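# okay, predicted coordinates and the sequence, questions at the end:
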Amino acid sequence: MRWTLKPKPDTITVSTLSDKLGVGLPVARLLVQRGINTFEEARKFFRPELADLHDPFLMKDMDLAVERIEKALENGENIMVYGDYDVDGTTSVALMATFLRSRYPNVATYIPDRYEEGYGVSYQGIDFAADNDISLIIALDCGIKAIEKVAYAKEKGIDFIICDHHRPGSEIPKAIAVLDPKREDCKYPYDELCGCGVGFKLIQAIVRKNEEPEDILLPYLDLVATAIGADIVPITGENRILAYHGLHVINVAPRKGIKSILGDRKQVTITDLVFIVAPRINAAGRMKHGLHAVDLLTEEDELVVKGFAEEIETFNTDRKSTDKIITEEAKKQILELQEEERLTTVVYNENWHKGVIGIVASRLTETWYRPTLVFTKSGEKLAASARSVKGFDVYEALDGCREYIEQFGGHKYAAGLTLLESEYENFKRKFEEVVSASIDRKLLTPEISIDAELELKDITPKFYRILKQFAPFGPGNMSPVFLSRGLTDTGYGKCVGGDKTHLKCQVRQYENGPAFDVIGFNLGDKLDLIKAGKKFDAVYSLDENTWNGNTSIQLKLKDIRESV
């Protein structure tokens, strides 16, 4: 692991902010590092307000989108809400469909089949709309590259409104309205919204145009927060406001579908959404069909919700066992082909389940820490999920291989593509060439980014209480990571867990200083570094541990090394 300590922020700014807020210097340093330099910026950070959301009409084409929807409602048209089969797509469809149905009955939902139709807007979906006298499709979390599909729909008398957040190509579809803050000609002040976030801005615009109270939008924020967490967008700016209030909705009055997944869990965090809710919503589209997730998220009847939740739990169990088997097969393939020396990981098996190749790509990236692609057969073509390492843009790398690709799309760290089987070897060679020519070799070693060096004596209940208010955490506002040097184990160090892979100990920095419990998951092999009173440096985050009714602050290790 590479330990990278962030530069110390300006001392005078830190000191001034510390005085104004009445907080210690360690807290003030963390705030300044996050770009928070004034009392007003700190107020907005700690108390995000819905009133600070941007005017939705600042987004290009928003007026056209609202006008077209109002026209559809006035004329009694049939509307179809169309979305991708992942968490961002299904929450977007649930949000838009629920909102429109609250004021109008003729609203259908459509999620493409991952296996029959693939990602994004499909010809089958448009044909379904035409067969059912649907004249307006609102596409969410997809559509920004659907040039031919939108033209095809137009020939059939169907209009499109696109709400997307992926990077556009060189051409924008000729839809009635294309809402995408990443459009070069869009001057919207924040371009990191997820697909569900763009959908939320559209319903906010409708409410604002009708001069309705905007608090009627609050019940939709649980869906937006779930999508923000699952889609790994930065939790800054508007996303922070939406996630903060969405978590509040989930903790106070969640929709029945989300509650059925979370059970009686209290004080739900973004982490819970990412690791508990999102995999289950995703499992529907991976193992069966994304509409199962939409049904769960829109149903009001508790008995029906219970049935949907049990069904989705089964999908998730199947997904876990499938991805475990495929991950092992992929690792074996890499070792047999002796490809560990390559700067990329590209594997293929025509029988791998298309629904889990993205998860497998993530697991392989964790193991070999290389830009990774996992391919499987999809109809007559090959489909792949791509994952990257921190700091490397895999979308740009794929763009450099486009001569061999049929279709691709996505983000800096995650993308998808299809190609002809005959081009697989050519693509594999070219991808290695492009990555080798452009990647900084140090990015191939995992990095721990450290916010600040900290003395253990500074870890007080007040310090931790303020730290918790930095949440919700995520990209752009990660949970703070600290470095403390010259620690010693108080004599309780041992390996724990069923397979003894975790490290547990208690540490002090100075002889009479405070002692803290420490847990280091998967760090059991470093036990020798802390034995016999050896001094060591530790990188960690802070959390709480409750044992026998007592709650204390503990250090959650990321890595340790011998003190110099």
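Looks like it arrived, so ask away.

# switch to C-alpha atoms for all contacts and neighbour counts from now on
Will do.

# now do the strands in the stretch 251-400 of the chain.
Using DSSP state E, counting those that start in this stretch, the strands of the stretch 251-400 of the chain run over 345-348, 372-378, 381-387.

# tell me the centre residue of the protein?
The structure's the chain has its C-alpha centroid closest to Ile232; by Cα atoms, centre = their mean the separation is 2.0 Å.

# put this beside the first:
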Amino acid sequence: MRWTIKPKPDSKKLEALQKALQVDAVIATLLLQRGVETYDDAKAFFRPSLDDLHNPYLMKDMDKAVARIEKAMANKENILVYGDYDVDGTTSVALMSSYLKSKYNLVYTYIPNRYDEGYGISYKGINFALENNFTLIIALDCGIKSVDKVAYAKTLGIDFIICDHHRPGDEIPEAVAVLDPKRDDCNYPYKELCGCGVGFKLIQALAQKDGKTAEDLVEYLDLVATAIGADIVPIDGENRVLAYFGLMIINTKPRPGIKAILNQVDKTELTITDVVFVVAPRINAAGRMEHGNFAVRLLTEEEEDLAAKYASEINDYNLDRRETDKLITEEALKQIEDNKEENRLTTVVYHPEWHKGVIGIVASRLTETYYRPTLVFTKSGDKLAASARSVRDFDIYNVLEACSEHIEQFGGHKYAAGLTLLEENYEAFKQAFEDEVSKTIDRNLLTPEIKIDVKIDLDDIKPKFYRILKQFAPYGPNNMTPVFMTDNLIDTGYGKCVGEDKTHLRITVTQPQSKSLVAIGFGMGDKFDIVSDKKPFKAVYSIDENEWQGHVSLQLKLRDIKE
């Protein structure tokens, strides 16, 4: 692990913020690192308000999208709400369809089959719309690159409204409206919405026409917060407001489908991290193992008993998914070890029978293990399909763009993408991918980095300090959980390896003339020698609460330790 301490902020800004907020230097430093420089910035950060959401009509084509939906309703047209099969797509479809159905009856949903149709808008989906007399398709979390498919739909008399957040290609589809804040010609003030977030802006615009405000749409924000967490978009600006209120709904008045998931895991108060690791995998499992329709059905169900039944089915899919991804990860690791090539800066593996629904998870696990830009391929029909994952601060989307002559189709983000190619192009692409990464990556990025916000002493960790720290949540990209470093630590002599297989480290740390705190390091049992016999060491950690038999105490959650 590389430890990198973030630069100290400007001393004048630090002093001014401390004075304005009456906080200590550590809290002021953490705020400045997150772009909070004034009292007003701090108020917006600590007290998110729905009033801080931007006017949806600032998004290019929003007026056209609203006008086309209103025309469809006035003319009694059938509307098809179309979205991808992942969490962002299925929550988007649930959000848009349930809102439109509250105003209008002729609204139906469509999720493409991951295996039969692949990612995004499909010809099969358009033909379904034709056969069933749909004249308007609202596509969510996909469509920005579907130039040919949107043109094909147009020849059939089917209009498209696209709500996407992926980067556009050179050409924008000729849809009635293309809502995407990442369009070069879109001046919307916030660029990092997820697909469900763009969908929310559209229902916000529709609601404004009815004289309603964002306040009237809070019940939909549990879906938006789930998508924000699952899609790992920045949790700053508008996303912070949406995530904050969405979590509030999840924790106080969740829709029956989300409530049914929470009942399975016996959680009382969820954080964004819980959404990512508890709620999102279950919703995702439907599209991975069976069909994304099951997720939409769960998220739109209003009867609690039925929601519980659907959640139980989805939990079974999730258990299958876990087994499958564990098996494929083991096979992929063996393939890498058996074919180890010296000095490769990328990890690329392929097996024709790997389950397409879990290759993204496997790619993430391989990236954690080898810390290289990673591709996991499987056979999909007559082509190969892959999931791509990157290391921190390296843009894998740009690499795929540079290798596009070998690729049939690709799309995604900086850290995660998907692609398809012809089997005969696999070896040429694999080499091109390696060459492009070798040419463009900073070699330091191939060692995992821990970014440390600030160095502190144990005596700085007081209940008041932690109370303020808790209000930094919800956490996510651009507002990660604060990470601290403390040196000159010793274990008081009670340190031990814990857990069934003794893989975790539990120690009680102290500094000279200082209080002591319990510290837990998951998966760090192999570092016990560093702390044994009261040898001095330094640690990187975050701070959280431990509840044991009704007693709540602060503890350190170790990220790494060094002599």
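Cool, the structure landed. All values derive from a computational prediction rather than experimental measurement.

# re earlier: CSV please, covering the strands of the stretch 251-400 of structure 1 and showing distance to Gly195 of structure 1 and mean neighbour count.
Conversion of the strands of the stretch 251-400 of structure 1 to CSV gives the following (distance: least, Cα to Cα, whole Å; neighbours: other Cα atoms under 10 Å):
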stretch, distance to Gly195 of structure 1, mean neighbour count
strand 345-348, 29, 22
strand 372-378, 24, 25
strand 381-387, 19, 25
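
# wait, what's in contact with the counterpart of the residue nearest to the centre of structure 1 in structure 2?
Superposed on structure 2 with TM-score structural alignment, Ile232 of structure 1 falls opposite Ile232. Listed by Cα atoms under 8 Å, 6 or more residues apart in numbering, the contact partners of Ile232 of structure 2 are 476-477.

# measure the residue nearest to the centre of structure 1 to Glu192 of structure 1 for me?
For Ile232 of structure 1, the distance to Glu192 of structure 1 (Cα to Cα, to the nearest Å) stands at 10 Å.

# again, but for Val434 of structure 1
Summarising the geometry, the distance separating Val434 of structure 1 from Glu192 of structure 1, computed by Cα to Cα, is 27 Å.

# quick one, which of the two is more surrounded?
Taking other Cα atoms under 10 Å, Val434 of structure 1 and Glu192 do not tie; Glu192 has more neighbours (21 against 17).

# what's the counterpart of the more buried one in structure 2?
In structure 2, the residue equivalent to Glu192 of structure 1 is Glu192, according to TM-score structural alignment.

# do I have it right that its match meets Pro234?
Yes - the pair Glu192 of structure 2 / Pro234 is scored as a contact, 6.6 Å apart, by Cα atoms under 8 Å.

# which of the helices or strands spans Ile468 of structure 2?
Secondary structure assigned from DSSP states H and E places Ile468 of structure 2 in helix 463-470.

# quick one: residues in contact with that helix.
27, 543.

# from the chain's centroid, how far away is it?
On the basis of Cα atoms, centre = their mean, to the nearest Å, helix 463-470 of structure 2 sits 26 Å off its chain's mean C-alpha point.

# quick one: it to structure 1 mean distance?
When structure 1 is overlaid, helix 463-470 of structure 2 sits 0.3 Å from its aligned residues on average, using mean Cα distance after the TM-score superposition for structure 1.

# buried sites along that helix?
Of the residues in helix 463-470 of structure 2, those buried by neighbour count under the rule 16 or more other Cα atoms under 10 Å are 466, 469.

# swap in stretch 484-495 of structure 1?
Of the residues in stretch 484-495 of structure 1, 484-490, 493-495 count as buried by neighbour count, 16+ other Cα under 10 Å.

# residue in structure 2 paired with Leu373 of structure 1?
Using TM-score structural alignment, Leu373 of structure 1 sits opposite Leu375 in structure 2.

# ok, its match to Gly360 of structure 2 distance?
The separation that Leu375 of structure 2 has from Gly360 of structure 2, given Cα to Cα, amounts to 9 Å.

# between the two, what contacts are shared?
386-389.

# Ser541 of structure 1 touches Val481, doesn't it?
Yes - in this structure, Ser541 of structure 1 sits in contact with Val481. The criterion is Cα under 8 Å, and the distance is 4.8 Å.

# which one of those two has more residues nearby?
Taking other Cα under 10 Å, Ser541 of structure 1 and Val481 do not tie; Val481 has more neighbours (20 against 17).

# isn't that one up against Asp451?
Yes - using Cα under 8 Å, Val481 of structure 1 makes contact with Asp451 at a distance of 5.3 Å.

# neighbours around the counterpart of Leu364 of structure 1 in structure 2, how many?
When structure 2 is aligned by TM-score structural alignment, Leu364 of structure 1 is paired with Leu366. By other Cα under 10 Å, 25 other residues sit near Leu366 of structure 2.

# ok, now how distant is Leu366 of structure 2 from Lys334 of structure 2?
As for Leu366 of structure 2, its distance to Lys334 of structure 2 is 11 Å (criterion: Cα to Cα).

# measure the counterpart of Glu500 of structure 2 in structure 1 to Gly524 of structure 1 for me?
For Glu500 of structure 2, the aligned position in structure 1 is Gly498, judged by TM-score structural alignment. Distance from Gly498 of structure 1 to Gly524 of structure 1, counting by Cα to Cα: 12 Å.

# more neighbours, those two?
Legend: neighbour count by other Cα under 10 Å for Gly498 of structure 1 and Gly524, higher for Gly524 (20 against 7).

# which ones are touching the more buried one?
Contacts for Gly524 of structure 1 (Cα under 8 Å, 6+ apart) come out as 494-496, 500-503.

# enumerate every residue touching Lys430 of structure 1.
Under the criterion of Cα under 8 Å, 6+ apart, the contact list for Lys430 of structure 1 reads Cys401.

# sec struct for it, please.
Reducing the assignment at Lys430 of structure 1 to three states with DSSP: H, G, I helix; E, B strand; the rest coil gives helix.

# what residue in structure 2 is paired with it?
Mapped onto structure 2 by TM-score structural alignment, Lys430 of structure 1 lines up with Ala432.

# for Arg443 of structure 2, see how far away its match is.
Counting by Cα to Cα, the separation of Ala432 of structure 2 from Arg443 of structure 2 is 18 Å.
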